[in-house]
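**Q** 3D model of this:
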Amino acid sequence: MSGLELPSIGTADDKGGAIFSCGLFDTEMVRKIAEMLLPGLATACVDHTTGDVFRTPASVAVDLRKEFVEYLTHRSETFLAESVILEGEVAAEASDDPYEVVCLMVDDFDTMKRNLLGRISSWLLSELREDKIDDVVQEMEMSKFWSMDRREALAQTLLRNVDYKAVFHCESRFNFAEDLAEHGLVCKFRSADCSNEGCNVRFVAAHMDHHDVVCPFKVLLCEQNCPASILRREMDRHCITVCPMKTVNCNFYSLGCRATVPQSNIEKHISENLRDHILLVLQRLHKDASPEDLKRRAEQLESLASEKIRAMQDVRSLTFSIRDLDSKVPELPASETVSSGASDEEHQVTPGIAEITAQVES
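**A** Take a look at the predicted model:
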């Protein structure tokens, strides 16, 4: 988008003194209106020649363009008097969006130019009509029938006439050129460049804040709170690929662990939840065991797990290691506490930790 720097407009006041008008516009609105004019003209050309074997849209384009420009200019000049001023007040229903106002004017012109066949047939709702309009627009663009510069010049005139709240153009006026020059440095419709390295977009100063929140070249802190600073356009890729704080499933998701943690904390999660992961392995090894027995078994195996087992990060390695450990360690009884009155034949003494460890290592 290029900034549209307009020359100052010299007029005369009631006393004959020189008056200098700013003459700057919201370039985005000017471009938006200008882009709408060509399809509007193409629609009028197509609907005006519907079913006519002697005329084509191209054959009437020149005459209709002249009429189109005159119609829009006149309508825009009388817009305030006809549509906005109502008994000395601004009508509440009057739109203050110049694009919307001009669109309605274009639609009125198109309606006015439809021939009888177009009015009484189903032509207006047909897909063939839309395709024909698209073809005419493309032909006009390729032949440069109505250049963007000329359409923007008309769009500026229309905008100035219908923007009665001066939201999209500057109405400042000055008696001296020097005052106008100073105003040009601060006018909200002055052309501005993006300050972010790599961005070549130009816009009016009024849109600076809006551009800043969408500029793909703005450097931002990582959205997931990692220490990195990333270009906005690369943020999504960073967050789902290399960011250490991206959320991932636990490595033992396939076993049944449904925890999601930042990638940088995955080792800590595995270390802190070793018993839960052992329990998930045991549930597969002993499908008929009760939950209480499995929990006691998981607690026992966790206390015997080597540092190598504790450091395992994948399902396969942990499953094989826990299965091997489980096969070497005798089961704990339901209770490790023996009453003082029980005989030696009524209970078995639970092997001590040192004895179990020796069995595992052997």
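**Q** drop to CA atoms for contacts and neighbour counts, all remaining ones
**A** Fine.
**Q** wait, is Met312 part of a strand?
**A** No. Met312 is assigned coil when assessed by DSSP: H, G, I helix; E, B strand; the rest coil, not a strand.
**Q** got the residue ranges for the helices in the stretch 201-350 of the chain?
**A** 208-212, 235-240, 266-272, 274-285, 291-304, 307-310, 315-328 (DSSP state H, counting those that start in this stretch).
**Q** how far off centre is stretch 298-313?
**A** 47 Å (Cα atoms, centre = their mean, to the nearest Å).
**Q** show me what that stretch is in contact with.
**A** Applying Cα atoms under 8 Å, 6 or more residues apart in numbering, the external contacts of stretch 298-313 come out as 251, 267, 270-271, 274-276, 278-279, 282, 318, 321-322, 325-326, 357.
**Q** would you do the same for the sequence below? I want to compare the two.
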Amino acid sequence: MELPASEVAAVKDEGTSFQCQNCDGEIVHKIAQLLLPGLAAACVDNTTGDPFKSPASVAVGLRKEMVDYLNSRSETFVAEFVVPDDSDPDSIQEIPEDPAEIVSIIMDDFAASKRSLLGRLSTWLLSESREDKIDDFVQEMEAKGLWMIDRREAVSEPLLRNVDFKNAYTCSMKFPTAAELDEHKNSCGFRPASCSNDGCKTKFCAVHADNHDAACPFKVLPCEQKCEQRVVRREMDRHCITVCPMRLINCPFYQIGCQSTYPLRTLEKHCSEFIHSHLLYVLQVIHRDEASIDELKERVQLFEKSQSLEELSRALDVRSLTLAVKEHEAKIKTLEENMDKVSLA
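**A** This next block holds a predicted model:
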């Protein structure tokens, strides 16, 4: 597929090659978000102390001037920022590696060049009043649509190319023909991509697809606590704490002595396995100060001999087991009384 004539003109390099224009959209957006506060700072500082000018009255003119300044400075910034030293191969590290930080430095220089006399006073530059005015003017420009984000991103993309001296955020590939460039775009690591997880609208360049997928809040994952459910990542904590059948719970007999914790779904298994100790805890509550531990242990053995343990083990809390124990004790007492009557007769 052939490129449109306008795109061919944009990517040709000195008439001999075609350069890929793909770049990291997240960094472009990050730079674009800095432009509006940068313009607001320049406008506020430029009109401070002038009763005949407001930030809004100079915004359009300063915006054009700032864009020209950013484009010009960004082309030469790397060379200006540090003088290469052949004897020190690490000297290049003095340049900020974050392109947004470099653009921010250039914007600060532009704002400083536009400050009024009052705006140059250090007390004003550090005052809360200045920051409040800048924030207010940013909100005003956003409300009036003075500089929409898509237009700022269009300005930010060439800035990124100018300051990305390590080609960490932009594709540097060049091709002799437009057809080869077009073929490359299908596999370029910086080609635009979007998340495939249902509900996620995040866009990024393809090289960051794995990183996004590893953190995407909309990705469906197996439960972290190994239950059979699959859960959206952003709901995982709530699921594990509130509804997961494998969440850990305290034994329902915790308050009277059993300190065990176990997954919710194994409640019945736990109560069955620990019926002896649960019975002893319940008997201690029922017969407080009436019987010794040894006597209560003997009563537990009586329950076992009466073949009532299986029925008692179905009681899954203190109240139900207490009622069951009292009922069985009453039966045992009645049985003993009847046996005494028979022996007397």
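**Q** so Cys170 of the first structure sits against Phe25, correct?
**A** Yes. Contact criterion Cα atoms under 8 Å: Cys170 of the first structure and Phe25 qualify, at 6.4 Å.
**Q** on that earlier part again, of the contacts of stretch 298-313 of the first structure, which is the most crowded?
**A** Neighbour tally across the contacts of stretch 298-313 of the first structure (other Cα atoms under 10 Å): the maximum, 24 neighbours, falls on Ile278.
**Q** mind checking how far stretch 132-152 of the first structure is from the chain centre?
**A** With Cα atoms, centre = their mean, you get 30 Å for stretch 132-152 of the first structure.
**Q** endpoints of that stretch, how far apart?
**A** End-to-end distance for stretch 132-152 of the first structure: 25 Å, by Cα to Cα, to the nearest Å.
**Q** same thing with stretch 233-243 of the first structure?
**A** With Cα to Cα, one end of stretch 233-243 of the first structure sits 15 Å from the other.
**Q** residues of it that come out buried?
**A** 235, 238-239, 243 (16 or more other Cα atoms under 10 Å).
**Q** which residues sit against stretch 232-243 of the first structure?
**A** 215-220, 222-224, 226, 230, 245-246.
**Q** can you list which of these are found in strands?
**A** 219-220, 230 (DSSP state E).
**Q** of those, buried ones?
**A** Buried among these (16+ other Cα under 10 Å): 219, 230.
**Q** quickly list what's touching both of Cys170 and Phe25 of the first structure.
**A** Joint contacts of Cys170 of the first structure and Phe25 (Cα under 8 Å, 6+ apart) are Phe189.
**Q** in terms of neighbours, single out the busier of those two.
**A** Phe25 (26 against 18).
**Q** the equivalent of Glu310 of the second structure over in the first structure: neighbour count?
**A** Alignment note: Glu310 of the second structure maps to Glu307 in the first structure; criterion TM-score structural alignment. Residues lying near Glu307 of the first structure (other Cα under 10 Å) number 8.
**Q** where's Val28 of the second structure, which helix or strand?
**A** Using DSSP states H and E, Val28 of the second structure falls within helix 25-47.
**Q** flag every buried residue along that helix.
**A** Those would be 25, 27-29, 31-47, for helix 25-47 of the second structure by 16+ other Cα under 10 Å.
**Q** what stretch of the first structure does the helix or strand that comes right after it fall on?
**A** Next along the chain after helix 25-47 of the second structure, taking DSSP H and E as the criterion, comes helix 55-81. Helix 55-81 of the second structure corresponds to residues 57-83 in the first structure, going by TM-score structural alignment.
**Q** with that, I have no additional questions.
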